[in-house]
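> 3D model of this:
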Amino acid sequence: MSAPSVHAVHENPAWWPPFQAAFDAEGVPVEQWLLTGGETVDLGVPPPDGVFWSRMSASSHTRGHTRSIAHTRAVLRWLEGHGRRVVNGSAVLELEVSKVAQDAALRAAGVETPRTVVAFDRQQVLDGAKALVADGVPSVVTKHNQGGKGLGVQRFDDLGALERHLASDAWVEPVDGVALVQEYVQPAEAFVTRAEFVGGRFLYALAASTAQGFELCPADACALDGGPLFRLREGHVPPRLERYLAFLADAGVEIAGIEYVETADGRVVTYDVNTNTNYNPDVEAVAPASGPREIARYLGSLL
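Modelled structure (predicted):
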């Protein structure tokens, strides 16, 4: 019988090389489970031994893997039903694929989030924006409930521009039919912050420039032209660190990046939780700890 291994449940091989290198460096055995919707699951057959790490992405449908999330739901329930150790299990998957679920969980943990209206068609998006503007919100942002990579994220400073956008082919329907209209939170400086966590421990924070928009995937495979988007916030500690740690513990999230905005008037507004977090190589080169190496060590310890 082979020794137990870490099994990485995901769907995008392009994001995998930094993790493979980290597991190799730490001497931790790892196997990829690529869930792209084509494999069957026999619920009566026990899974292999080992530790299972789910890093399924909410943006999987953008790579042609429209069934991957449903497939992962079934696989994680199967693993948990047989008592296997699952990191970022079935409950965490539901946070990954729903910003509504993230918002509710963050609010319950006492974390401030943007004012948000949930909409189910184009007219409701416009109506939601009108309601926010009427209540004093100067600019709004649209986004997809099942997002990742900044899907559907656009800023609108006037309702006319939003109305024209909604009437055009530029509007992209959310894959789950759920859109969000949020207040645009103006940062004190032109960046947002992402705090990285592994195993209930804060690793480091990075700044992500918003100068080129909101497509802020930090992985090397997501690199855009126009210069570096990410830099280490050396010595920065999230102002809401204790609340973030409590939120992660209560939600059962063991590996994640949490994104927030620090505003000119002193607010700290949290807007996203990434449970399939990727790491930027430029930041990793100068960070006090390596995200992939810390993951490999943490999962290796669970073996």
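
> make it CA atoms for all contacts and neighbour counts henceforth
Will do.

> surely Asn276 touches Trp53?
No: with contact defined as Cα atoms under 8 Å, Asn276 does not reach Trp53; the gap is 9.7 Å.

> which one's more surrounded, these two?
Taking neighbours as other Cα atoms under 10 Å, Asn276 and Trp53 compare with Trp53 leading, 25 against 19.

> list the contacts for that one?
By Cα atoms under 8 Å, 6 or more residues apart in numbering, the contact set of Trp53 is Val6, His7, Ala8, Val9, Val86, Val87, Asn88, Gly89.

> now Phe23
Residues in contact with Phe23 (Cα under 8 Å, 6+ apart) are Pro29, Val30, Pro292, Arg293, Ala296, Arg297.

> I figured the second one hits Pro4, correct?
No: look at Val30 against Pro4 with Cα under 8 Å: they stay out of range, at 9.2 Å.

> leaving out sequence neighbours, find the closest residue to Lys99.
In this structure, Lys99 finds its nearest non-sequential neighbour in Asn145, 5.0 Å apart by Cα to Cα, 6 or more residues apart in numbering.

> count of neighbours near the one you found?
Around Asn145 there are 26 residues (other Cα under 10 Å).

> ok, now Gln102?
If we define neighbours as other Cα under 10 Å, then Gln102 has 23 of them.

> please give me the structure for this one as well, since I'd like to look at both together:
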Amino acid sequence: MPATQERPIALFHEHPDWFRPLFTELERRGTPFVRIPAAEHRYDPEAAPPYSLVFNRMSPSAYLRGAGNAIFYTQSWLDHLERNGVRVVNGRGAYAVETSKAVQINLLRRLGLPHPRTRVINHPSQAFAAAEGLRYPIAVKPNIGGSGAGVRRFDSPETLRQASEDGSLDLGIDSVGLVQEFVPAEEGRITRVEVLGGKFLYGIRIYTPGDTFDLCPADVCQRVDGAELNRIACAVDAPKNRLRVEGYTPPAEIIGQVERIMAEAGIEVGGVEYFVDSRDGKHYFYDVNALSNFVADAPQVVGFDPFQRLADYLEAEAR
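A predicted model of the protein is given here:
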């Protein structure tokens, strides 16, 4: 049965701005829904949740906004929902992949798909030794990341050794990190492929200035032709970050690989990022996202509004 006032669609989210276009679209349609703030929440393990569907929009970068308490809590609440038979979009399995870059590397390895050579550590002192046999530059990344938080690049063994020894490496809130070969991206760009219902929705290419790891698609402020984008899904004071974007449809082989990744991860709505190595021309997947806030001003970039299609999907799944 469709969503009702008694059993609405629930949108579990933490970021105050990213999902405003979805809220607006559901309100326009008159679809019954509720917003559930992830940072201040409670549930009764003995009570059945009163929702037709829960859409999990919890972000692993929440700790950057003072809401790190919700990251681990979310796993138990998703478990509660699923054990009570509630339809969850991007449920417990998807969230486990979203919140661990180490798990993402394991998944890519299991599928036999290309990814940067990586070591996993649980203490900063291990970073230098873990890089043995890897090609420099090296990137050290927190396991639970988001928005490029905590990622550092090292161009020589000497600089990585010093960081390993002086305690300056920050592995994030779970003290797990990735020591990974840094891939110089062809033309300084990355490609993000979005899926809806596990199937290809659209692709974009983001051109970076080379000095940032924060590639949030909703924060991109310009098309490649210089046209300014309307970033209604982001905070009004979001920085002009010099990122440029264009719509792009990857080769069918890569689309198929992305869909395999998402199927294995249990991610219904999300994006996979890859880059092409400027040294060998090969593509490498490096990030799997269950949280997708879509590209800014999508009609200008990809020719349609993905939030409308997302609303269609949620309504259909709630039935």
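
> if we can go back for a sec, what's the match for the residue nearest to Lys99 of structure 1 in structure 2?
Counting by TM-score structural alignment, Asn145 of structure 1 lines up with Asn143 in structure 2.

> shouldn't that match be in contact with Asp170?
No: using Cα under 8 Å as the test, Asn143 of structure 2 is too far from Asp170 to be in contact (10.4 Å).

> Gly266 of structure 1 pairs with which position in structure 2?
Per TM-score structural alignment, Gly266 of structure 1 is aligned with Gly281.

> which residues touch that match?
Counting by Cα under 8 Å, 6+ apart, Gly281 of structure 2 has contacts Glu186.

> how about His15 of structure 2?
If a contact means Cα under 8 Å, 6+ apart, then His15 of structure 2 has Met58, Ser59, Ala62 as its contacts.

> aligned partner of Val87 of structure 1 in structure 2?
Going residue by residue (TM-score structural alignment), Val87 of structure 1 aligns to Val89.

> can you tell me how far its match sits from Ala67 of structure 2?
According to Cα to Cα, to the nearest Å, Val89 of structure 2 stands 22 Å off from Ala67 of structure 2.

> and for Gly91 of structure 2?
As judged by Cα to Cα, Gly91 of structure 2 and Ala67 of structure 2 stand 20 Å apart.

> so those two - more neighbours on which side?
Higher neighbour count among Gly91 of structure 2 and Ala67: Gly91, with 24 against 17, using other Cα under 10 Å.

> give me the element the closest residue to that one other than its chain neighbours is part of.
Once flanking residues are discounted, Gly91 of structure 2 sits nearest to Leu78: 6.2 Å by Cα to Cα, 6+ apart. Per DSSP states H and E, Leu78 of structure 2 falls inside helix 69-83.

> what do you get for Ala39 of structure 2?
Under DSSP H and E, no helix or strand contains Ala39 of structure 2.

> do the same with Asp214 of structure 2
Asp214 of structure 2 belongs to no helix or strand when assigned by DSSP H and E.

> so which residues of the stretch 151-300 of structure 1 form strands?
For the stretch 151-300 of structure 1, applying DSSP state E, counting those that start in this stretch gives strands covering 154-156, 179-183, 191-198, 201-209, 230-232, 255-262, 268-274.

> buried stuff in stretch 294-305 of structure 2?
Within stretch 294-305 of structure 2, the residues that count as buried by 16 or more other Cα atoms under 10 Å are Phe294, Val295, Ala296, Asp297, Ala298, Gln300, Val301, Val302, Asp305.

> next one: stretch 111-130 of structure 1
For stretch 111-130 of structure 1, the neighbour count (16+ other Cα under 10 Å) marks 111-119, 122, 124-130 as buried.

> in structure 2, point out the residues matching it.
Taken onto structure 2 by TM-score structural alignment, stretch 111-130 of structure 1 occupies residues 113-132 there.

> try stretch 65-77 of structure 1
Taking TM-score structural alignment, stretch 65-77 of structure 1 hits residues 67-79 over in structure 2.

> quick one: distance of that stretch to the chain centre.
On the basis of Cα atoms, centre = their mean, to the nearest Å, stretch 67-79 of structure 2 sits 16 Å off its chain's mean C-alpha point.
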